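In: Model the following, please.
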Amino acid sequence: MKHITYVSQAQRPMSQDDLAGLLEHSRARNLQDDITGCLVYRYNDDYDRGNFLQVLEGPEAAIDDVWRRISSDNRHHTIVIIDEGSIEERMFSNWSMGFRNLDAEDLKHAEGFSDLGSDAFWAQINEKNLSNGLELLRSFYDG
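Out: The predicted model follows:
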């Protein structure tokens, strides 16, 4: 199995509807392709821009395929891979796509929403396979 963690900048600030649509599409596709992971969106008022941080894991061919789609997606740019490599077990085995919008409290009740600062979130993570990308995810949330 393979994992990849990346950050990128949103082309424009994402509305709650934009994020909900992205999440719905991603979950359906990831379920079909046996991909799990977590997506974080953070809007920064000071710079009037949003950023994504995403961890994906699954079969190597599926990750390579989704990466081609992500890399050419015009909803974001300045894509930087933080970590990638092989894993023996999934960190997010129960999530087709966990999601966190750090600014939209209304999405709190969306299926799959998790508070990255909660004990419940980290209890779901397979700490045995904690990657550099997941450590970055933790610091991204805490920062």
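
In: only C-alpha atoms for contact and neighbour calcs from this point on.
Out: Noted.

In: ok, which stretches of the protein are helices?
Out: Under the criterion DSSP state H, helices of the chain are mapped to 16-33, 60-71, 119-124, 132-142.

In: Could you save these as CSV and add columns showing mean neighbour count and distance to S93?
Out: Listed next are the helices of the chain as CSV, based on neighbours: other Cα atoms under 10 Å; distance: least, Cα to Cα, whole Å:
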stretch, mean neighbour count, distance to S93
helix 16-33, 15, 11
helix 60-71, 15, 15
helix 119-124, 12, 8
helix 132-142, 15, 14
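
In: Now the second one, please; I'll put the structures next to each other:
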Amino acid sequence: MDGLDLLSLCKINFETMFSDVFALVYLSTSLVAFDKARINELAQHASEKNKRLKISGYLCFKDGLFFQYLEGNQGNVVGLMDQIEKDSRHEVLNLIHIGNIKERKFRGWDMRYLEDGELKNMQLEDMFKWIITSMKTEIMAYESLKENIQKMIQQIVLLRRKKLIS
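Out: Here you go, the predicted model:
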């Protein structure tokens, strides 16, 4: 058996072994009115930009608050976050660096907008509200908040794998 056959048998996932995937989440409050059309336009623009930057993630908007998860190359994600923080349409209230992760959680989602009804259907609405409140009021320690956000992200990943959301 030559070396190539051995490698193919091992099925090594180099992205997992040499992870260059960085993730963060932020919460911001809208400073301008966002109706459904404006949110969809924002999500479409973000999707196009993220595709160019090879960033994936999702966006939620509820009661004037944005919650966004971003993952990709650390330089690209941090650079995009710098631009997001300068956007005059909102004010960032809290930013949590999840850090390096083994692999992308939301491959194929350049920027998926999760509408309020979808969170309810995923049975994540209560968890989402609790995380938002915790991020907004800073009533929870950073590490505990980060851990709970990761639990919510994992729930969304599981629902994607079960093809309950696309």
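
In: got the helices of the first structure as TSV, with distance to I81 of the first structure columns?
Out: Formatted as TSV, the helices of the first structure follow (distance: least, Cα to Cα, whole Å):
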stretch	distance to I81 of the first structure
helix 16-33	19
helix 60-71	10
helix 119-124	23
helix 132-142	9
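
In: closest to L53 of the first structure out of those helices?
Out: Of all the helices of the first structure, helix 132-142 sits nearest to L53 of the first structure, with 7.2 Å by Cα to Cα.

In: Can you name every helix or strand that that closest one contacts?
Out: strand 2-10, strand 49-58, strand 76-86 (3 or more Cα pairs under 8 Å, 6 or more residues apart in numbering; DSSP states H and E).

In: 7 Å instead, please
Out: Applying 3 or more Cα pairs under 7 Å, 6 or more residues apart in numbering; DSSP states H and E, one finds that helix 132-142 of the first structure makes contact with strand 76-86.

In: rewinding a little: so which of the helices of the first structure gets nearest M91 of the first structure?
Out: helix 119-124 (7.9 Å).

In: what's near enough to touch the residue positioned nearest the centre of the first structure?
Out: By Cα atoms, centre = their mean, the first structure has its centre lying nearest to L39, at 1.9 Å. Contacts for L39 of the first structure (Cα atoms under 7 Å, 6 or more residues apart in numbering) come out as L53, Q54, V55, M97, G98, F99, R100.

In: switch the cut-off to 8 Å
Out: F52, L53, Q54, V55, M97, G98, F99, R100 (Cα atoms under 8 Å, 6 or more residues apart in numbering).

In: The closest residue to the first one other than its chain neighbours - how many residues pack around it?
Out: Counting by Cα to Cα, 6 or more residues apart in numbering, Y41 is the residue found nearest to F52 of the first structure once chain neighbours are left out, at 4.6 Å. Neighbour count of Y41 of the first structure, defined by other Cα atoms under 10 Å: 23.

In: before we move on, what about S88 of the second structure?
Out: 10.

In: cool, and H90 of the second structure?
Out: Neighbour number of H90 of the second structure under other Cα under 10 Å is 19.

In: Could you check which residue of the first structure pairs with it?
Out: Alignment note (TM-score structural alignment): H90 of the second structure maps to H76 of the first structure.

In: Give me the distance between its match and Y41 of the first structure.
Out: 11 Å (Cα to Cα, to the nearest Å).

In: Hmm, the match of H90 of the second structure is touching Q9, no?
Out: Yes - counting by Cα atoms under 8 Å, H76 of the first structure does reach Q9; the two are 5.4 Å apart.

In: if I read this right, H97 of the second structure contacts Y69, doesn't it?
Out: No - at 10.0 Å, H97 of the second structure and Y69 do not qualify as touching, with contact defined as Cα under 8 Å.

In: Find the residues that touch each one of those two.
Out: A23, L24, V25.
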